[in-house]
Every structure is written in structure tokens, then in C-alpha cells.
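Chemist: What follows is a predicted protein model with its sequence.
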Amino acid sequence: MESIDKEISLNAKLNTHFAGRVVRKDLTKKIKEGANVPVYVLEYLLGMYCATDDEDSINEGVERVKKILSDNFVRPDEAEKIKSKIRELGQYTVIDKLTVKLNEKKDFYEAEFSNLGLKGVAISSHYVKEFEKLLAGGIWCILKMNYFYDEEVRDASPFNISNLTPIQMPNLDMEEIFNGRRQFTKEEWIDVLLRSIGMEPTQLENNVKWHLLARMIPLVENNYNLCELGPRGTGKSHIYKEISPNSILVSGGQTTVANLFYNMASKKVGLVGLWDAVAFDEVAGITFKDKDGIQIMKDYMASGSFARGREEKNASASMVFVGNINQSVDVLLKTSHLFDPFPEAMAYDSAFFDRMHYYLPGWEIPKYRPEFFTNEYGFITDYIAEFFREMRKRSFSDSIDKYFNLGNNLNQRDVIAVRKTVSGLVKLLYPNGEYSKDDIEEILRYALVGRRRVKEQLKKIGGMEFYDVHFSYIHKENFEEEFVSVPEQGGGKLIPEGMGKPGHIYLVGHGETGMIGVFKIETEVVPGSGKFERTGLGSNREAKESINTAFNYFKANKKNISGTISVQNFDYLMHIQDLQGIGVTSQLSLAAFIAMCSGALKKPIQSQMVVLGSMSIGGTITKVEELASTLQVCFDAGAKKILLPMASAADIGTVPPELFAKFQISFYQNVEDAVFKALGVE
């Protein structure tokens, strides 16, 4: 009952503070199913006739809208019929998309009708002055058309426009929104925004609500680059195609530099100059006919400008990349990276992905079901689209600075990305600039996670160049630093804090797939007759040999560690865990030997320690391959202490100093030295 009351009060609030600007979204759904018109055209009409909460008036209004659409909306296949009606009746009202050009040779403005197919129709200059969008991409309008054929003027169109009313809102009072926003709590306002794009927030979890808000950022923020990959059927491209008249969806496939950026022949700017957001559907299919296409796109995504011919051109369109991930995220993370669905030309171009400001995890959004679509009130789509467009002129990228500093792992590109995401979400949630420290902290954490997701994948593609992924922010009042983690990376705490059990040890090495990962050896020492059992190795012959080497060395050299260790009176049970699913490593010998000593002596390994290096059958220590990358994996997993062979000291220069400084490093000379240092016995 309480939730019903909430809906009633939110609907009542909307109708009170935004009278005439809201519409009941189930009406849109009903009519949309039978009419192929953009949502914003439909809702403009519903806003005219159904912006009320009186049921009888609504039903009457819906019938009226249906009649207007059936009588006046021009379907392309009925264009000739409508033209005939205008001629026979002398005057007729039509709904169509109008684009206007100046014919400078004859000094008059001429209109082109999208569905009616008319060109060269004269239009009064006062409409052009009043509705400038007619000249930039066109507007849907309700038009009163007349027909008059003059034999004297052969080349003039007999059709003319006697009255024009734009369906897209020609202007907007921002104060109305700022004042109206004060009447709603943050949660209510989020619900209002989501209902305005047709979603039902009461059916969605909190993180899903935030992801749906993030889809709107490209519409309010200039030059914002967003990537969303996930399963099919989660509405990734819906908002850019149906909801906003200011964005365009480029369906997958080939595109050209001329179409997207600048046509050298006609001297016209392409899509990035005409639209607020350009969304690419099905990223796997993006190809450029031009060789330099991706290079120009990278240039544009970084700076908002691109060079064509002798000139540098600027544009403010945001870039959105949406596509499908066909396998599970876990599999993708283990075998490749989260940008894998991009075409080959981009898939390993770390510079291209470094320009992404946010990676939205599409796999966290459920597949759309009927109950996810709302039947309650939301803003008329066109009203919210104009609000979004108006907010592009403002910036809140400095809203962090009052309360927080960003951590030292963020480079300049990271800082720009985080600031843009914060600015976009503040524009959506607090357009009047009224927010608290907690509000900004919530937005900042969300912004950091999405950029860190980009950086984690860059680390997989580009290696050590992108090692600094540990994003944090610092409270200005008490200098406390807080870190954010990416959910699908498991929070990076594979190695927990606190002392482990005797016989348990962590190591990091190359798995069967060639990737570097974390492994755990668990050893149980129980009374018995000297049996040795090992599990968790599968059919990996090299790993089995490595463990056997450790046990043989243990039998022969146990006295060098302690006279109290016995093999005959105990059984040694060992299990090897591959914590990241990359295939068991063959570099187990040294860690297995230390684990047996630890279990036999009932002394645990030092807390959060990782053992690096392995040994041969005669106890010779081998150094660590790819030391810098190995240490990065240790850090990501939560290690604080590293046991490192002296032989690897020569490679320390390859490790970034900031990374090396994160650990307490102990060097060991030989096998016995490694055991004592691991157990903390000097």
C-alpha cells in the first residue's frame, strides 16, 4: 500500500510542479505500438491533449491523438494521397519533418519535407528566425498547407505553408526546472528521470538505476565517450534512437570520414557537427572505408577537434559505442579483455580505448521485460531532451574540488574522464547546482569505477604502461584516502588480511595459458606412514614434476630446516588452487617446499606474503620472469610482502618505483633462507 501511495504522491507532485510538461507513459506505449512515429512526436501530442490526471479527459485526449495521427501524419507510401488532398481541399494539416535551406540564388528560404517528398517549398523567413533548428537537421512540425498553382511562375512550387507549429519544443524555461527540482528528493528525481525515458524504477535495483542514468550522460555532456558492452535485449541503443531528437544511431557497418566528420567536396561538417550524440550500434561491425578513419576518430575523441584539409574543425558531439558480449564476463576476463568485441583494427589499440571516459557494465542490466516499462507519469520526451541540450552549455566538472582530491594513480586522461562523468551526473541529478558532500562522493565513486574498468582492460592490452589502476580519492578535511574497486575483478582481495593456517601459501606465476595469476597451496600434515598425496593439478605433467621435486628435496634436506621434522610418521596432503582460472603453473617447487616445512613445523607463513621464484631438483633458485607484471598481479591480489630471489635483484630497474614501494620485500639467497624468511624466523 505504501508504494502505491508513493506513486500517487510522485505523480501528483509532477502534475503540480510541471503542469503540462508530463505525460502518462502507458499512453505512449499503447499508441506507439500502432504508429511508426518517434516517441517525442507522439508525446508532444499527448502533452497537448492528455496532460492531466483526470481519467475521462485522458481517454478523450488519446482518441484525439489517434485521430490526428491517422488523418494528418504523413506515411511515405501515402505521400501522393496527401498531396492530392491538399490540392483538392485547398488546405490540409500534415505532420512531417521539415528541413530548410537558404536558396541564395533566388534569395528565399525553401523547405524540404521528409515523408511527403516535397522540395523547394517557399517558407516565410520569420519561421526560420524563430525556430533555428529548421536549418540544422530539421524539426518535426504540424503544418497547415495550401495549394495554389500559378501558370506565370512555372518553377515555383504550388504548395505553400500557411501555418507552422514545431513539435519539438522551440524554447525552454530553465528556471522552471531548477525550481521544480527543489520539490523532489534525490531518489524521487532519479525515478522521474527514469520514468521520462519509459522505465519503471520500482522494478530496478539501485546499481541498474545508476547505469541507466549514465546512458544519459552523452546527451548532457559535450565530447563524452561512453562504451557499453553487454548481453542482447538490455536496451543499450534505445535511448539514442527513440528518446532524444538530438542523437543519432549509426547502425553497425561501414562508415566514412566524410559522413562522420567532414565532407571535403561539399565543405560540410558530418554527423559530429549536427548531433549532440553519435551512437554506434554493434561495435563489432564498425569499419571505415578510409585508412585514416580510426586515427581521425581517436583525434576527435581526445580533443573534440579534427583536421581535414588545411583546417582544424571543432564539434561537440559525444561518442557512444554499444555492442554485444556473447560469452560470460568471467570467461572474457580470463581469456581476453572486456574490449574484445570491438573490430580487430581497434581491439588491441590501447590509445583508442584510453579515450573512453566510462565503461558501462551492460551485463549488470537485466534483459528488458514488460514490467520494466512504466505506466506512471514522466516528463514529455521532448521537454527532457531540451533540458538535456540546455545543460550542455553548463559545466560542473569542478564540483569535486570543494570536498575531494583525486589519488596519485590517476593520470591526466583519467582525471578528465572522471571529471566529465561527475559533471554529467551532477547536471542530471542536481541541475540547479544544489548538492552536498555525500551527493558528490556517491557520484565520484561511480565515476571512478567506470574509468578504472577502462584502465584495467588497458593494462591487459598495453601491459606495464597502464600499471597504475588503483584509483582513489582523498577527503580534503581529514586527508583520508579511499580506494574504489571494480566488481568483476573481485575487489582484488584474493589474498586476505590476517595470518593463514600452517601449510598454506600464496604464489604468483605463469599459468598454462601464459597469463600471470595467483595460486594457493594448502598442505595438511596428519599422523600416518609417510604418504604424499597431491590434488588440483589435473593432467599438467610439468606441475606434477614440480611438486615431486619439492617432496624429494624435502625428504633429503628436512634436517637443514629443523631436526624435529619427520616424514615417516606423517602423511602430507597437498591441494593446489588456481585462483584465477588460467591453468596451473609449473613454478610450484619452492612454494610447495616452504608449505611442507610450514605444515610440519605448525608455523604459518607471514600475513599477506607471496613467494616468487622456483627451484631445480638440486635446489638451484631460478629468477622471476616478467618481474614488473608479476609484482603488479601481486599488488592487485592484495599482497603486502614479497619473498624474492636474489637473482631477480638485477631486474628491479624494470619495475616502476611507485609499484616497488608498495611492498615489504625480503630477498633470499637459497632454499633454506627462503623458508626462514617466509616463516618470519631470522
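Modeler: That came through fine.
Chemist: hey, let's count contacts and neighbours off CA atoms from now on
Modeler: OK.
Chemist: which ones are touching residue 373?
Modeler: With contact set as Cα atoms under 8 Å, 6 or more residues apart in numbering, residue 373 has these partners: 198, 199, 200.
Chemist: got another, please set it beside the one above:
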Amino acid sequence: MNALDTKINEHFPGLVVRKDLVKTVKGNAIVPSYVLEYLLGQYCATSDEASIQTGIETVKQILAQHYVHRNEAGLVRSNIREKGRYKVIDKISVSLNDKDDVYEAEFSNLGIKKVLVNPSTIKTHPKLLVGGVWCIADLEYMATEDKNACPWLLSSLKPIQLSHFDFDGYAHARRQFSTDEWIDLLIQSVGFNPELFSRRSKLTQLVRLIPFCERNYNVIELGPKGTGKSHIYSEFSPHGMLISGGEVTVPKLFVNNSTGKLGLVGYWDCVAFDEFAGKQKRVDKALVDILKNYMANKSFSRGVETLGAEASMAFVGNTQHTVPWMLRHSHLFCDLSEKFCDSAFLDRIHFYIPGWEVDVIRSEMFSSGYGFVVDYLAEILRDQRNKDESHRYQEHFTLSSDISTRDRDGIHKTFSGLMKILYPHGDASREEIEELLRFAIEGRKRVKDHTMRIDPTYPPVRFTYTDAAGNVYAVTTLEEREYPSLYQKADAGTAKPEVGDSISDEGTGSTTNHAAAADGSDLSAFQNIATATPELKEQHLSFEENQKGISYDKLIGPYLKGATNLTITDPYIRLFYQIRNLMELLETVVKLKAPDDEVSVHLVTVEDEFKGEQQREHFEKIQASAATTGIDFTWTFDTPGTMHARHIVTDHGWKISLDRGLDIFQHYEMNDVFSFANRLQQHRACKAFEVTYIRL
């Protein structure tokens, strides 16, 4: 175990489990992760390896003996008949037989119906009536001569979810973790390795949890296939319902007028629509209309009476186009059915998760560290639905008066949800609060900007906030900063602050004239560098996490053109991916130089403490390969601990200072030859970094 895993086990004994165990025990059991983790939490919630192995065998045995596979249902029914009583793990749904005035259960995999259920069980677990619940149940078989009687008897039923928890203990233990450690714990609890995610990517993952801790929260995520958009809603919590295919009827979702039976929104904390995108999907206009009313007012009516509910709504789907294409030709909702591309419906969405920023899920992204047993975390989040943390930013910041009530509600709900997830103990610094506020504003701005593209009659909005000192801060979306010309092209309705307004860009506190910041000045300047005959000038540029379109060719190349001698100073050219970065920089040099020119490149770095010999071997291979292209590559090792600066100096008068050195890209799959991120730098997401060009 690493230091974080040790700390997790120390402060949450018995409530955490090693996340790779889920795959170990799952086998061919088609059950949600929270069912498996419920069992693992009973037998494997420890850091003792011997106990874990014993627990794994126990869980495997329980699944083998009691989980009902559909193709073995007949054998299980026979076992119950022969033994008289048998324990099964199955998904159970209950319906009311109003003719006989009894509740009857249906076992999904076992394939038996009309099993009588005690009304007291329904009062205790009403979700059995809607959608079904995974349970551990004791079944009995009693033969009868009455052909209308069901021979199956339900002795006991226990839904697979936590029965109790101590929130005060949870909040107290949270205080023992730094914010970074806590975020990593939550990411591991979801099942991912936090080392492979940037801070912004981690927050994006955690927004997916907000529907479970915030009442009536409406979120949409559209992006490429395979990014795990629906995983949280189907596997994470026993309080969420994922509707596969994205199509559902009004009676099933809200209320059936003929029976008076309440729909999904009355029983589940979160109802998620999978495969929500699709131009060809058949959509009931009545569903859109009742959804609009429910998402805005938390109530619905089908002509009989007005009912209220508190289920959050999540809409997830795949995009068919790239972000630049959508910005140039349409809007970020363009893949939705025409009836859902209704500005009144879209304006009720509180946050748009940019699915294109989320990496396609790969095997190495899954965690083998410790995280909360998910049903424990699900109950913690559910308990916090009663709280409201939206006011917490107001002692430090004030939202612009331009921001409408609906925009404000969206920002408040996202901010409140993130506060509950990250700071359940209530302690957050001004900087931490500002980070969440900016993130919440950005997600709502993405909704509003593209709703305005669909319906230009919406009034313009300035998404800014003010601190206690009176400084005004503008918030823009990442794609707005990446593609300023495309974003503003169809964004004329969005209000821009007047020239001369003093606005601190990106919340850094450095005040700039917003006339430059509004048109994406940083990225525009960066793009100017890459022109065929660039105007080279001294400047300082900042880039954000997950920003794309950046490469050494554009970022550094123009300032290297014409140089015959380069000195690269970077103490972190040790690991394989760092040495690969160096190789890619040399590729840029090769592209720039004439075939008959020779360029000397000297690297000053630090020898790796453990793999120095391998490091030298890599440098020697680069040296031999570079020589064939007219590049004389050499290197020296400096004393460890004395090197801090990272820069490139040319012999024709430029110094390029890189605060992260060459390590500007997020993790990507280096072994996938079919990945464009592997082959083209501009398709990789970046880390946050800054670069300064200095004329010597």
C-alpha cells in the first residue's frame, strides 16, 4: 500500500475496500458494482492480505451458491424445491395485484412471479415497486393442490444497501485528509487511478456524483464513446436508475393516470437517460413538456393533480462531431433529437459536462488502491441531500447582477454539490471555494451560451463575479479559450464586458484589459506563433488543464527556426515518457532545419537515482539516431537538487522559459499506434503550464 492507502485504512476501518477486488470476484455475474462491493465490504474491508484472500473466497462462494444466473434458474428452483428453503441474490420488483389486494414479487433472473410479499416490506422498501432492487432473499417452496396459488414463499428480504452510518465520524475523518488526498480517495472510490487524471479531470468525474447529493439537479454529458458516461448511474449507487436507450414513457417516468401509480421520479434519487443523443430517436412531445415543468418547478401534473418529486435528472449521450465542427456549424447540443433541442428545455439544465475532455477508459486507468465501499459513499451522499451549501461562497464573492435567477440556480446547485462532496466537514479556504465557484459557473455558461445559439431572443449575460476587494473576474469555458474565433462567431448574443473594465483573467489576480481577454488573447497569440512567417516577440502565455491543439511545433518551433545551437535545461528528463518528450522536440528541430544544415542540441538534466544506466542507454540511442538527421545531440548530468529552472536557450537570441519543462501533456496511451493522441501532439490534453519568451 502507498501512503494514501495506509491513511485511508487508518481513518475509515471497515468502510473501504481494495477496488481491484471487484473484478476478481465478479466472474460472469451480471450484477452492479455496488452489489459486489456490498459483499466485499462484509468480508474484505481490511488491509490484511490473508483476511482479504479469505474474504475473496467467501464472496466467490456466496456468489457461486446464491447468485442466480438466468441460464441456471431451473437448477436453482429445483434446489429450493428439494431443500425447502434457499437464499438467493436477485433483482426483485413488486407490483400490486388490486384484484386480490396483495403485493406480488417477480424475481428477474430466477424467473418466478406472483410471490406474495408482506405489505410491511413494501412500506420499508418502496423502491421495490419501481424498477426493482437487488436483494438477498430467503425463498421457500410449498407444494399446493390449488392451481391458482403460488408455491413460492418469501421468508425474508434484505435490499443490498447500507443500513446505517455515522456522518459525524465521516466528517471528522475528512479533516485528517488534505483536499488533494480527499479528491484522490473519491476518485479511487469511483474506481479510477487518480495518478492518471489531472485536477480538472478529477472535478469533471466528481460532478457526476452531484445528482446523488443534490435534489432536483439536472446535468447533461455529451462526448465521444467509451468515456464511462453511464457507469456512475448504473453501477455506483442503489439510489440511481439508468434508463437504457434513453427512451421512456410519461407514465413510467412520472405517474400512470389509470392506476395512480407514481413513476421513477417518485422513488429514485437520480434518473439517468442513457444514449440520450440521436437525431433519429422517437421523442414524445408530451414527455418534453412535462420534463420542462418538472426540471424547473420540481413538480408535475398529468391533469389529475399536481405532484412533487426530488429526483435529479442526468442525460448522457454520444457526440458525432468534434468540438470545432460543432462550434463552426451548429452548437454543443446539435446531436440531440430536434424535440429536445428546445431552448426552454435546455435552459433548465444546470451543468454541461464536457465529455470530450474525458479520456476513453483504458485498463490501466482502473484503480488497485483503496476506496470507499460504494454503498457507504452512496448513503453519505444521499444523507446530504437535505443540506444546502450554495451560500458558502457569498462571504467571499458576489455573482454579477446580469446573471439571471435560472443561471444563478444552476451555479448554486453545482457549487453546493461539489462543496458537499469535497468539504463535508465545512472547512474550505477562499481559494478552494473560488475554484469550485468558477467550475460551477463554467458548466452553466456552457449551457447558456449554446442555448442562446438556438434561441437568440435570450438576453445577453456577463458570467462574472466580484471579490470583497471589488475585483471583477470573468469566467469563460475551455473551448471558448481554445477556439475563440469559432466560439464568438455564432455567439454574438453573449455580452462582453466593455473595453476598460478591470477584470482579472482566470482568477489569478493579474488584472488585464478584458478587451484582450474576451477574444481569447492568449490562444490567439499562441496561434500567431505557428504562422509561416511569425512575428516573434517577447510575451508570456498561460495554458489550462485539458486544453488541446498545442504542440512543440507551434509552441516552441518558430523560436528555434534558424538556430544552430540549442541548450535544453530540464532536470526531469529521466523516465521513458519524459525522454520521449525530448525525442519529439528533436523531431520539431528536424522539421525546421534545412537538409544540409547541422544543429547542435545539448541537454542539461539530472541522472535518475535508480535507473541511470537505462537513462544513458536511451540518450545514446537518441544520439545515434539524431546524427543521421544532422543533429549533434549531447548531454551532461548536473548535481541533483541544484537544478530548478527549465528553459531552452538558442544561439540566435531567444530564451524560452517553460515552467513545466517539456512535460506539458496529460497521460495518454503511448502503446496504441491507432491513437491520434499518440501520434499527434495537438490531439493530447495538456497540463496547466506557462511559457515565457525572452529576447536575450
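Modeler: Good, I have the coordinates. Fair warning: this is a prediction, and the values are worked out from it, not measured in the lab.
Chemist: Mind telling me the TM-score for this superposition?
Modeler: In this superposition the chains share a TM-score of 0.67, using TM-score structural alignment, normalised by the length of the first structure; 493 aligned residues with a Cα RMSD of 2.9 Å.
Chemist: Now list the buried members of the contacts of residue 373 of the first structure.
Modeler: Among the contacts of residue 373 of the first structure, those classed as buried by 16 or more other Cα atoms under 10 Å are 198, 199, 200.
Chemist: Distance check, the last one against residue 17 of the first structure.
Modeler: Per Cα to Cα, to the nearest Å, residue 200 of the first structure is found 21 Å from residue 17 of the first structure.
Chemist: and what of the first one?
Modeler: Between residue 198 of the first structure and residue 17 of the first structure the distance, using Cα to Cα, works out to 20 Å.
Chemist: Can you report how many residues neighbour residue 234 of the first structure?
Modeler: Number of residues near residue 234 of the first structure (other Cα atoms under 10 Å) recorded here: 17.
Chemist: Per the alignment, name the residue of the second structure opposite it.
Modeler: Under the alignment (TM-score structural alignment), residue 234 of the first structure pairs with residue 227 of the second structure.
Chemist: same question, residue 299 of the first structure
Modeler: That one, residue 299 of the first structure, aligns with residue 293 by TM-score structural alignment.
Chemist: Test my guess that that match contacts residue 300.
Modeler: Yes. The criterion here is Cα atoms under 8 Å, and residue 293 of the second structure meets it with residue 300 at 6.3 Å.
Chemist: So between these two, which is more surrounded?
Modeler: Neighbours per residue, other Cα under 10 Å: of residue 293 of the second structure and residue 300, the larger number sits with residue 300, 21 against 16.
Chemist: Against residue 13 of the first structure, how distant is the aligned partner of residue 173 of the second structure in the first structure?
Modeler: Alignment note (TM-score structural alignment): residue 173 of the second structure maps to residue 180 of the first structure. With distances taken as Cα to Cα, residue 180 of the first structure is found 9 Å from residue 13 of the first structure.
Chemist: quick one on the thing from earlier: state the three-state secondary structure for the match of residue 234 of the first structure.
Modeler: coil (DSSP: H, G, I helix; E, B strand; the rest coil).
Chemist: Give me the longest helix you can find in the second structure.
Modeler: Among the segments of the second structure that qualify as a helix by DSSP state H, the longest is helix 430-454.
Chemist: And that helix, what does it pack against?
Modeler: helix 343-346, strand 351-354, helix 405-422 (3 or more Cα pairs under 8 Å, 6 or more residues apart in numbering; DSSP states H and E).
Chemist: right, so of the ones you listed, which gets closest to residue 21 of the second structure?
Modeler: The closest approach between residue 21 of the second structure and any of these, judged by Cα to Cα, belongs to helix 405-422 at 24.6 Å.
Chemist: That closest one relative to helix 430-454, how many degrees between them?
Modeler: Put simply, helix 405-422 of the second structure runs at 140 degrees to helix 430-454, going by axes from the mean of the first three to the mean of the last three Cα atoms, to 10 degrees.
Chemist: quick revisit: gap between the match of residue 173 of the second structure and residue 19 of the first structure?
Modeler: Counting by Cα to Cα, the gap from residue 180 of the first structure to residue 19 of the first structure is 11 Å.
Chemist: can you check residue 519 of the first structure too?
Modeler: Residue 519 of the first structure sits 62 Å away from residue 19 of the first structure, going by Cα to Cα.
Chemist: go on, residue 479 of the first structure?
Modeler: Computed as Cα to Cα, the residue 479 of the first structure to residue 19 of the first structure distance reads 46 Å.
Chemist: Between these two, which is the more surrounded one?
Modeler: residue 19 (15 against 11).
Chemist: how about the more buried one, what's its partner in the second structure?
Modeler: Residue 19 of the first structure maps onto residue 13 in the second structure, with residues paired by TM-score structural alignment.
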